[in-house]
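Peer 1: make a model of this:
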Amino acid sequence: MSSGILHEDGKIGTNEDFSGLAGLLESAISGVRASAASSTKIMLHLDQGGKNQLYTWYFGGLLKESPNLDFDVFGLSYYPMWHGTMEGLQYNLNYLATTYNKEVCVVETAYAWTTEDGDGEGNVFISGDEEVGGYPATVEGQFEFMNDLESIILNVPDDKGIGYFYWEPEWIPVEGGTYATSAGVAYKNDTVTPSNTWDNMTLFNFQGNALDSIKVLNKPCENLLTNISFEQNGITTSPSGWNVWTSDSSDENTVRTEYGDAYDGDYKLTFWDDKEYSCSVYKTYTNIPNGTYKFSIWAKTNGKQDVLQLYAKNYGGSELDTTIETSDINWNIFSIDKIVVTNHTLEIGVYSVAGANDWCNLDLAMLRKID
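Peer 2: Below is the predicted model:
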C-alpha cells in the first residue's frame, strides 16, 4: 500500500495527494462496519517496518486527509536484510502504538536457515544478506532472529504489540513450483522459469521435515517478572516484586519510583542521590526450570556512573553483565541475551556505582525463557 491501491483511483498523487486513497479506504472500511462482521479488526499494512520515515510520511498524509479513518491495527512487513535494523523496527512499533494509540502487528517476516538452494534456481536470500540481517543463515540463527523479534513485539508499550505472521513457512521446493499456479501465470501473461526463490527461508527443510526453529511458533513464554513497569504502589522506595539494596552512605530514597516521563505506563524506577551512592534493584529465583533466558530493561541515564549495568549471576556460570550506556534523551533497551541456567537458580538485576547527581531511569523489565 505504500504507493496507494487500485491505481489510478487510489494512487498517492503528486504533491502528496492522499485524497483518492483515503476515499477508497473510507468506503472499504464502511462496508466492513456495515456487514455481519462489523466487529472485525481492520488493519492497514505497509512494508519496510524498520523505516519510521516511511510510516510518518504515509500515515501523516493519510490521516491528515481522513483524520477519523476507522482502523484498529498497524500492520508491518519486516525482513531484517531489507527493511532496516531491529532497533529501527522497535522504534517504529513504539512510535505507531504510542502516537496513534493503536495495536501493531508484524504481518510478514522470515529469515534464512541456510544459504543453500533447494531447487537450483536461485534464492532471494543469499550469503551477503547474513551480514546485513545480523544473524547467521542457520537453523539456530533463524530461531535467534525470531526470538528477538518476539521480544521486540512484547516490548511495545501498553501491550499493543499483538503478534507476528511468518511468511512463508512451508514453501519448500517442489517440481514445477513457482509464485503461482500455471493458470495464474498464464492469466498474467507472464513467462517464468518454475522455481522457488524462498525455499531457504521456510520452517521446513528441502525434504519437508520440520526444523528445530519451528518451536518459535509455540506460545511465547511469559515474563517471569512482576510489577514490570513499576506501576504498583505509586511512589515508593519498595516496589512490589523487586528487592532493593543501597549502600550505607546512600539516602533511603536513592532508589524510588517516580511519576511521569515513563516508557510504559505512568511510573518509572529512578536511581539518584545528591552525593555518591551505590545501589541495585534485583530479583532472585531459586526453583526455575533450567534452560536459556533473556533479561532486558528499558533505560534513560546521563551515563556518567562508574558502574551502571544489568547483571545475571548464580545461574551455574560466570556472572554476565551488560553496560547501560548514555541515553539521556530517549529510552533505549539493554539486555543480556543468553543466560544458560543449569542449577534452577538465578539472580538478575541492575547495579550502579555513581557520583553525586548521576541518574538513571528504568522501566518495562522482562525475563523470559527462550529455549
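
Peer 1: use CA for all of it now, contacts and neighbours both
Peer 2: Noted.

Peer 1: what about Q53, neighbour count?
Peer 2: Neighbour count of Q53, defined by other C-alpha atoms under 10 Å: 11.

Peer 1: cool, and the one 5 residues further on?
Peer 2: Per other C-alpha under 10 Å, the neighbour tally for Y58 reads 20.

Peer 1: is it true that it touches S2?
Peer 2: Yes - here Y58 reaches S2: they are 7.3 Å apart, a contact under C-alpha atoms under 8 Å.

Peer 1: just the strands in the stretch 101-250 of the chain please.
Peer 2: 103-109, 161-166, 243-246 (DSSP state E, counting those that start in this stretch).

Peer 1: so which of these is the most surrounded?
Peer 2: Across those, averaging neighbours per residue (mean count of other C-alpha atoms under 10 Å) puts strand 103-109 on top, at a mean of 22.

Peer 1: ok and it relative to strand 161-166, angle-wise?
Peer 2: Here strand 103-109 points in a direction 10 degrees away from that of strand 161-166 (axes from the mean of the first three to the mean of the last three C-alpha atoms, to 10 degrees).

Peer 1: from the centroid of the protein, which residue is nearest?
Peer 2: The chain has I152 as the residue nearest its centroid, 1.9 Å off, counting by C-alpha atoms, centre = their mean.

Peer 1: got the contact list for the closest residue to it other than its chain neighbours?
Peer 2: Distances taken as C-alpha to C-alpha, 6 or more residues apart in numbering place Q90 nearest to I152, at 5.9 Å, with adjacent residues excluded. Shown in contact with Q90 (C-alpha atoms under 8 Å, 6 or more residues apart in numbering): 50, 152-153, 156.

Peer 1: dump the residues you listed to a markdown table, plus distance to F145.
Peer 2: Below are those laid out as a markdown table (distance: C-alpha to C-alpha, whole Å):
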| residue | distance to F145 |
| --- | --- |
| G50 | 14 |
| I152 | 11 |
| I153 | 12 |
| V156 | 17 |
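
Peer 1: now the other sequence, so there's something to compare against:
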Amino acid sequence: MNYIKGMDISSYQEMLDKGYEYFDEFGNTVDILDYAVEKGFNYARIRIWNSPSNIPESGGYCSLDETIKLAKRIKEIGIPYLLDFHYSDWWADPGNQNKPKDWEYLHGRELIDAVCEYTKDVLDTLADNDVSPSMVQVGNEIRCGMLWPDGSSEDFRTLAKLINAGIKGVRESKGGEAIQIMLHLDQGGRYHYYEKWFDAVMRNGVEDFDIIGLSYYPFWHGTYQDLDETLNKLEERYHKDLIIAEVAYAHKLGDDSLFGKGQERLGGLPASEDGQYEALKIISGIINGVNNNRGKGFFYWEPFMRADNSSSWGYCMGIVDSEGKPLKTLTMMNSSFPIGADEARNMYSKLRYSDDCSEPINGTNILLNSGFTNDLSNWNYNKSNNVNYKIEAIDDVEIFSFQSKGNVYFKLHQIVTIKETGDYSLVVEYKGDNTTGVCVKPYIELADYRREINIYPSDRIWTRGTLDISLEAGTQVDVGIEIDSPEIMGQIRNIGLYLRS
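Peer 2: Take a look at the predicted model:
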C-alpha cells in the first residue's frame, strides 16, 4: 500500500449544488477533485447514511444513491476510496450514535441481522455498479459504541456482536474478501482509550479487521507527542496497520465554538495558512515513522467544504480559502507530504503550550469550600451512576477528578444569596479530554435568565473559564460547572464567584 494522502469528499456534491466554485493557484476554474489528484491526493473517503431523507437537515446527501454517484466520480479520477458506514440516518460520532429510524425498534438478533444485511446490500449494489470500495469502516468514531442504546460501550459483548455483523456483511458481499476493514475511534492521542476498547472487543470475538483508524485533531485529541506514542504502542500491541482516518487544522480563526483562540492555544500552531501546513507536515511524519512500516497515511476531513458562517467547518478548516483558491497544504501535497519521522519529532519538540491560569484572580471569593478542602461540603453534585470521582491533592492543590464510563451529564454547583451589590466574576479552572460532543460549561443562573461559556479543554494544561456579571444584594444565584459529554476524564479546581475589587 502506497502512503495514503486521502481526502474526505463526502460534501462534494453539496458544495457544487450550493454554487461554490474552485480555482487553481493561477485563478483558473477547476473541478476540485481533478485538481486535488493532480496535486497529490491519492485516496478518497466518503460516508454513507442509512436514510438521510428522515433528517431534513441532512439535505438527503450521503444516501446510497448519492454514494453511487460520488463513487462513479471517484472512479473517473482514478483513485480508490474508503466507504465509511455510520449506521445512522445522520451524523455518528462520540456524542451521537443514533439508530436509523427503520431500525429504531430492532434489538438483539433482529438488529444484528439488519446490520449484516444492510452492509452486504450496500456493497453488492456498489459492486453491481462497478464502483466497489477498497476499504470499509464498520462504524464511525465508535469508541463510545454504535447503534445506541444497544451497542453502547458500556456493553462490549453486544457492541462486539454488532461490529462482527458489519464485518460479516463486508466479507459476504461481492468481492468482500478483498476489501480492507477498518475500525475507527476518536481520541487519537490518548492510548489508554484504544487499549481499553480494542482489548474489550477482541476479548468478545472481534478479530477479522485489518486497520485501526484514528481521528486526530491536535486541538482536541492531545499533543503531537501523544499521537506519536499512541500509534507506536498500538502497533506493538495489536500488529495492525494504522491510518489517521480524520485530521484537519484551521487556516484562520473561526468562532470560539469551532476554532477560536482557545483551540489555537491547544493546537500548538497558529490558525493560519502556514500553521495548517506545518500541522499536517508534523502529523504526516509521525505516521510515516510508525514502527514496522505500519503507518499507512491519513485522510484530511472535508478539505473542500465551504461556509460563510464562522461557526461552520467550511469557514476555516478546509484547504481552500473563502473564495475557493488553494492553500499551501493543497498546492504542496505532492512535494511536502509525508516528511520523515525525525523531522516531525524535531518540529513538535519545539512547540510550547501555554497554561492560561497564571494570571492572579482579583477579588473576594464568596463561595464556600471552593478548593474542595472539605471534600464536597457545600457543593451540590447530581452524581451519575457512570461517573467515578475523587478529591485528590496535586501540587498541594485539592482537585475534583472524575472519569465517566460512558455518556455522562452532571453539574457541580452552589446556590448562594448575594450580600453585596457589585461586579462579580465566576472563575472555573478545568483540565481534561476533549473530542466531538464534549461540552464543559461554567454557568450563572438567576431566576429569569442564564449565562454560560464553553471551556475548550486540554488534558495537558489547565484552562480557565471566566464569566463576568453585575449582581444586586439579595439576588439568589446558581453557579457552577455543567458537563455533558461522551466518555471522558477531567479535573476541576478553584471554582469561585469573586466580588471584584
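
Peer 1: quick one: map the residue nearest to I152 of structure 1 onto structure 2.
Peer 2: By TM-score structural alignment, Q90 of structure 1 lines up with D228 in structure 2.

Peer 1: how far away is that match from S153 of structure 2?
Peer 2: D228 of structure 2 is 25 Å from S153 of structure 2, where distance means C-alpha to C-alpha, to the nearest Å.

Peer 1: and what of I444 of structure 2?
Peer 2: In terms of C-alpha to C-alpha, I444 of structure 2 sits 33 Å off from S153 of structure 2.

Peer 1: residue ranges of the helices in structure 1, please?
Peer 2: Applying DSSP state H to structure 1 gives helices spanning 19-33, 52-65, 86-100, 129-133, 139-154, 182-187.

Peer 1: and stretch 463-470 of structure 2, which stretch of structure 1?
Peer 2: So stretch 463-470 of structure 2 sits over no part of structure 1, by TM-score structural alignment.

Peer 1: mind listing what's buried in that stretch?
Peer 2: Burial within stretch 463-470 of structure 2, assessed by neighbour count using 16 or more other C-alpha atoms under 10 Å, is assigned to 463-467.

Peer 1: tell me the two of those residues that are most distant?
Peer 2: T463 and L467 (13.5 Å; C-alpha to C-alpha).

Peer 1: what does K161 of structure 2 align to in structure 1?
Peer 2: Matched across to structure 1, K161 of structure 2 falls on G23, judged by TM-score structural alignment.

Peer 1: still on that earlier bit, which ones among the buried residues of stretch 463-470 of structure 2 are found in strands?
Peer 2: Among the buried residues of stretch 463-470 of structure 2, the members falling in strands (DSSP state E) are 463-467.

Peer 1: and which of these is nearest G267 of structure 2?
Peer 2: So of those, ranked by how close each gets to G267 of structure 2 (C-alpha to C-alpha), first place is T463, at 13.4 Å.

Peer 1: quick one: I495 of structure 2 is in a strand?
Peer 2: Yes - under DSSP: H, G, I helix; E, B strand; the rest coil, I495 of structure 2 sits within a strand.

Peer 1: what is the neighbour count of the match of K161 of structure 2?
Peer 2: The burial count for G23 of structure 1: 15, using other C-alpha under 10 Å.

Peer 1: likewise E66 of structure 2?
Peer 2: Counted with other C-alpha under 10 Å, E66 of structure 2 comes out at 15.

Peer 1: map it onto structure 1.
Peer 2: Under the alignment (TM-score structural alignment), E66 of structure 2 maps onto no residue.

Peer 1: doesn't E66 of structure 2 lie inside a helix?
Peer 2: Yes - assigned with three-state DSSP, E66 of structure 2 falls within a helix.

Peer 1: tell me the buried residues in the lengthiest helix in structure 2?
Peer 2: Determined from DSSP H, the single longest helix within structure 2 is helix 108-128. Neighbour-count burial for helix 108-128 of structure 2, counted by 16+ other C-alpha under 10 Å, picks out 111-127.

Peer 1: in structure 1, which residues correspond to it?
Peer 2: Going by TM-score structural alignment: helix 108-128 of structure 2 matches no residues.

Peer 1: for that helix, packing partners?
Peer 2: Contact here means 3 or more C-alpha pairs under 8 Å, 6 or more residues apart in numbering; DSSP states H and E; on that basis helix 108-128 of structure 2 packs against helix 156-172.

Peer 1: okay, the angle between the helix it packs on and helix 191-203?
Peer 2: 70 degrees.

Peer 1: and helix 156-172 of structure 2, how far from structure 1 on average?
Peer 2: Compared with structure 1 after fitting, helix 156-172 of structure 2 has a mean deviation of 1.0 Å; criterion: mean C-alpha distance after the TM-score superposition for structure 1.

Peer 1: need the contact partners of that helix.
Peer 2: 111-113, 115-120, 123, 136, 138-139, 145-146, 150-153, 176-177, 179, 181, 200-202, 204-206, 208-209.

Peer 1: again, only this time at 7 Å
Peer 2: For helix 156-172 of structure 2, the surrounding residues in contact (C-alpha atoms under 7 Å, 6 or more residues apart in numbering) are 112-113, 115-117, 119-120, 138, 145, 150-153, 176-177, 200-201, 204-206.
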